[in-house]
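In: sequence? don't have it. structure:
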């Protein structure tokens, strides 16, 4: 009997050993794997097992376990390479729930980001160690440690009713291929230089009532690098409780400063709040996290300080309000260096405001103001003491060049208020004022300027304005029409130096004004009209000139000095018209007008002048350097020409000399001696009157009716005077008057003289030599 028992025991041991070897090496049959699957199913979890083996040291081991969505078995939630099952064999024999716990040791867990594509992107969890107890209707995680994306994660907690878990359709649709790809790119770009960050996770709750679940997460990390940006320390503390996500603390530090963030999101109301304070190097962080080309325009010498609050309600039509304050110390924008900037702000997606904003530079230069945009209404206020030339890098080449030509002893003070439907210039109206001390524009100085500003419909008006210079001041209105590219002058009254003021308006005008030299006192000007700065087609600028102290002007290479002059200048497209000209000249008057081309390619002109009672002596002295003439000069001259060469001038006129000494005219001077030779004493009879009609062409004065009258004779002449070449070709016939004329009349044809030598030294000779 004893032998039989020993034999049976040996057979039992052999059978048991073989069974254990078979279970260890070949695994349990599909029937046993079915028991395990059913056990998980009772707990609301759908799994499949590729193998179920028995390890003598660890117990029952399930390999290649796949966890599915209980409501959609096509959706793989997790893949576990190996887990140890803690089995209650007594319950197994009685047919009761026999799975008490799961043990994981250096296991690998794979969580597909898209459950419908189990072979796609996954979250890989490595070196997973932990124990999960499986009481009825519960999941109790005693502990778990693993490495996830380079993080060291530890977790513990308890959940009931696990069978009630179901991934929402919104969560499913949110997992897109682009999002998955972006997540993995971001994760792979982060480097942990001081070892894996530590994450602690605790949880509890009822999966049948998700709002009652509690989750508490804490993260601590050091030296986190992304590209060139290094975060020295990072701590995050957050919890989910009662349907609310509470970001209790988010603290990050870098070499520049610290960022603190906290917030709350309530699931029921879908409302969230977020508060942020930071003085870390946000520019470097932004460049490390994304592509922001506009940041290349900024250089921060010290990180800006940010104080921000976000209130938002999520949903189909999200609503939010961002408010806070920004402050920056020294920074540069497109090479413009500022010492300080600060502003409060708010924005809800459509409406925004800017409060107590100011930007400062050295030397007390500052811009301050406020702005508000609400539905269909924009308003702003500006107060500036900053040099406008600072903003040259922000402007077009033409605008920058205009600002470059400005020089300030002190920056202008500008105040302005803007209002309109939107902040675009086309929709705005702006009212303001500017006060400017000593300044220069294009090298021309002004002592001070004050003006009222208005902008509307792309037109800037500077009206009224007052400008002071050393010689006088100007006032009136200026209008810059940027759409038509025109400058309109509205009744500007000034007593200033015209060429210098013309330099402010249009440098091309200076050359046309320079010949008129107001050397004693600037004229009184009334400027009215339009200048087209693009092509001049609509230019029509009227300048009324009243110069009681006179003007100097060069005519035929001689300086004419007018003690008093007035007239009207009209600038049009390529032409200058002078009208209503009235001037004092050598004791008499000059009147007339002119039409002058401003086109350099065709510098033609036409003019007419009239002289009345002009001192004949002054004229001959100026143009012929003779002092002996007397009398008064009257006449008229109409002429045309091209350029500055007098040879191109052509004209027609008439002159009359009365009560004068005609023989003082250089080319007629020798006739005093000739007359004495004809009749002794006749040469002492001064030729007191002369008149002539003449033409001028190619530097030649031509006439055929020079008539000189004396008391005892008359002279009739015709010919040409080459006044530019110092030549002459002229004939003169002498007729005696009174009894001498009667006696000599038969011989009058013999008293004809001609000269064809130098005009400056005429040599008259008889044209017909009588035969003896």
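Out: Arrived safely. Computed from a predicted structure; not experimentally measured. Numbers count the residues shown, from 1 in each chain.
In: please make it C-alpha for all contacts and neighbour counts, starting now.
Out: Noted.
In: buried ones in stretch 331-345?
Out: 331-333, 336-345 (16 or more other Cα atoms under 10 Å).
In: can you put those in JSON lines and add distance to residue 247 and secondary structure?
Out: Shown next, in JSON lines, are those (distance: Cα to Cα, whole Å; DSSP: H, G, I helix; E, B strand; the rest coil):
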{"residue": "331", "distance to residue 247": "33", "secondary structure": "strand"}
{"residue": "332", "distance to residue 247": "35", "secondary structure": "strand"}
{"residue": "333", "distance to residue 247": "35", "secondary structure": "strand"}
{"residue": "336", "distance to residue 247": "39", "secondary structure": "strand"}
{"residue": "337", "distance to residue 247": "38", "secondary structure": "strand"}
{"residue": "338", "distance to residue 247": "36", "secondary structure": "strand"}
{"residue": "339", "distance to residue 247": "36", "secondary structure": "coil"}
{"residue": "340", "distance to residue 247": "33", "secondary structure": "strand"}
{"residue": "341", "distance to residue 247": "31", "secondary structure": "strand"}
{"residue": "342", "distance to residue 247": "28", "secondary structure": "strand"}
{"residue": "343", "distance to residue 247": "27", "secondary structure": "strand"}
{"residue": "344", "distance to residue 247": "25", "secondary structure": "strand"}
{"residue": "345", "distance to residue 247": "24", "secondary structure": "strand"}
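In: hold the first one in mind and look at this next one:
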């Protein structure tokens, strides 16, 4: 029992002691916890002492990093936290490289108390913010901001390893992992300074590139999931250029903020090999709503050269517009994206060099269906091409249009001198589709041609020159056109050989055909700069006016006065002024042409205000500036012959000055007077030659002279003597003419002064009497002022003839259409017996009576002579100086 009691007593003491120790332990743990929590809170809020920061900064500096830590705190779960960490490029901390708000430090504190050393094992970043100044010398300047930065970095003396890092940069998610080796060997101060300078220069270049990337990224909008870039790298920190890296880029929908073009997706795999100093795009795929672009390439630092290969059926024009603004890109609109396949290389250092040409070489194929440019819609285009610096090639280009097809081979080699530009082409479509691509002069030339659905076009040519200015090119080819219009004039075909040199076009062996005939030419030379044509060996059997109007509308208008029933044969040589009317202005045209024509059939020609009908006309025309000279025109007219020279000395003058010479042989007078005077009762055959000059617009300006002969007619074949002839013919009774009024011959010479025809030797001969006349006929007011004497043709003495002559002397007044004849002198009428007068004049006594009745008729009979009664006796003009006896 005692043992038991003693044991119980000792057990109670032990239990108490255990309880006491447990209490002490709990209190100690509680105090320790409170101390630790208080220290942690203090460390979190206030940070460790400056000695801790210095120790950590020295650890970074030993490893080659220059940092400044704002404070070091204790994280609740991650340990030490370095806040407001700034990384510098130099020990003096003048150029800031980066700024991090929080960095978790995994450190070894085993030597912290005795050696004041902090060994950093890893750096952790969680949802931190990284700021990189673009200019390290200006920390307050523009910065690159990276948000949501998370990752773990293992830092040893020999390796910096990023186990995993994630961040957001300019709306792009970055995922990075990799390692960088560090040399454990120290460098002397001079070497460190040199390395520092090299790094500074390299970083400056990287920042400039980064700035360009930032600007480019700022212009894009990513409405869907943000793009993701995965980067994995390996390298040597002392020689970063030897690093290797792989990047994978994946992006969904994005677009330029200023444009409507949308990229549906983008994926790319890129590799960089620093040891070989090259990068490779193993695959790049871009997808839009219209197609896909695939690309691969390799970049080499040696020469900064990029070799590439591209295949695309995406909207390439819009895609290029994302990076390169050029208004010309908008000139071409494709209904469906073109197919492009390109291989080549680019020398990137040459970009931006002025006048350097294309910085590399490129060889490819281009194919497209319908597209529109400058208002012209084409059915398709297909060609091969190559570019190499200043050299350009287009091979087997085919251009389709609803009107036909065109082919082209083009080469440009500037070192080839005069043959720098060379081409070959065939065109089988309406040339008007190219109108929008020409200058104003070219458009006007194309506008002069028109084609329809029945037309066919074939143009083939080759040539070239020293530069792109087409005026300097030499060309040769052939032209074959069917069913077309030139300046509105229709033609069935055109065939010619063409050459051009130094702005001059040569058309040789020209054949133009119409339904009625052809135009052939040995040479037609067009001086484009002077706007002047020179033609040689032209023979035309087409309509005269339309044939000329096709080439020169003004020439066609000037030839409009010659109207042929059948197209004449025309021969032409000379120069033609091709300037427009507004270009000519008030000066004369520079046309100088010799033209001859010959026709079978009738031709119409305007002469003296009336239209003449000419038969088998032929002639020659000389045109010299404003002068149109019909040097000769021969034709049949009114059954006789007609010869004319007509010189329009200035067709541009409103006065229309002219000079003409006319010769008529065997022309029936009744036809002429009917045509010009609407008088058809006259008969006779007329021969005449006269010359005339003046202004066609002013009859009073007419001047001229000539002679005329009328044979085998009646006395009244002379219009102004018609009433006098009727008086003499009254005595014939029922016998027509009775042989008394038939005029075998009538002759006269005349002058024309100020529009008035004057004659003083008009003589009309009948078998038994003679009529002599003198006077004026005005073309201005159509008035006449004449005197006439009727005399016998028998061999009588002057004494006997004198009273008879005075008896048959008359004066004529009035108008050409209505002349008025009156007795001039009747004092000797009673001195001569009527029978004697009748025998002397071969006028029957009854006729004399009728003559008297005509001379003294009453008012009721005035209509027979066409004039009014006038009892005034006018003095007789002296018609003859002496009388001649026949």
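Out: Nice, thanks for sending it over. Being a predicted model, the structure only gives us computed values, none of them experimental.
In: TM between them?
Out: TM-score for the superposed pair, counting by TM-score structural alignment, normalised by the length of the first structure: 0.91. Supporting figures: 764 aligned residues with a Cα RMSD of 3.2 Å.
In: going by distance to residue 550 of the first structure, which of the buried residues of stretch 331-345 of the first structure wins?
Out: Closest approach to residue 550 of the first structure among those (Cα to Cα): residue 336, at 49.1 Å.
In: now residue 716 of the first structure: how far from residue 202 of the first structure?
Out: Using Cα to Cα, to the nearest Å, residue 716 of the first structure is found at 131 Å from residue 202 of the first structure.
In: over to residue 413 of the first structure?
Out: Taking Cα to Cα, one finds residue 413 of the first structure at 63 Å from residue 202 of the first structure.
In: could you do residue 283 of the first structure as well?
Out: 35 Å.
In: same check on residue 674 of the first structure?
Out: 137 Å.
In: rewinding a little: closest to residue 648 of the first structure out of the buried residues of stretch 331-345 of the first structure?
Out: Closest to residue 648 of the first structure, out of all of these and judged by Cα to Cα, is residue 336, at 55.3 Å.
In: residue in the second structure matching that closest one?
Out: The alignment partner of residue 336 of the first structure in the second structure, by TM-score structural alignment, is residue 376.
In: equivalent analysis for residue 650 of the first structure, please.
Out: If you follow residue 650 of the first structure across to the second structure using TM-score structural alignment, you land on residue 702.
In: element containing its match, please.
Out: strand 698-714 (DSSP states H and E).
In: mean per-residue distance, the helix or strand just after that strand versus the first structure.
Out: Downstream of strand 698-714 of the second structure, the next assigned helix or strand under DSSP H and E is helix 722-729. Taken over the aligned residues, the distance from helix 722-729 of the second structure to the first structure averages 4.3 Å (mean Cα distance after the TM-score superposition for the first structure).
In: which position in the first structure pairs with residue 694 of the second structure?
Out: Counting by TM-score structural alignment, the partner of residue 694 of the second structure is residue 640.
In: with adjacent residues omitted, what lies nearest to that match?
Out: residue 606 (4.0 Å; Cα to Cα, 6 or more residues apart in numbering).
In: can you map out the strands along the stretch 451-600 of the second structure?
Out: 474-486, 489-501, 504-513, 518-527, 532-540, 562-564, 569-577, 592-598 (DSSP state E, counting those that start in this stretch).
In: and the residue nearest to residue 640 of the first structure, what does it touch?
Out: Residues near residue 606 of the first structure by Cα atoms under 8 Å, 6 or more residues apart in numbering: 594, 595, 596, 638, 639, 640, 641.
In: so which of these sit within helices?
Out: Taking DSSP state H, every one of the contacts of residue 606 of the first structure sits outside helices.
In: how do those residues look in the second structure, which are kept?
Out: Compared against the second structure with both residues aligned by TM-score structural alignment, their matches' Cα atoms under 8 Å, the contacts of residue 606 of the first structure retain 594, 595, 596, 638, 639, 640.
In: perfect, I'm done here.
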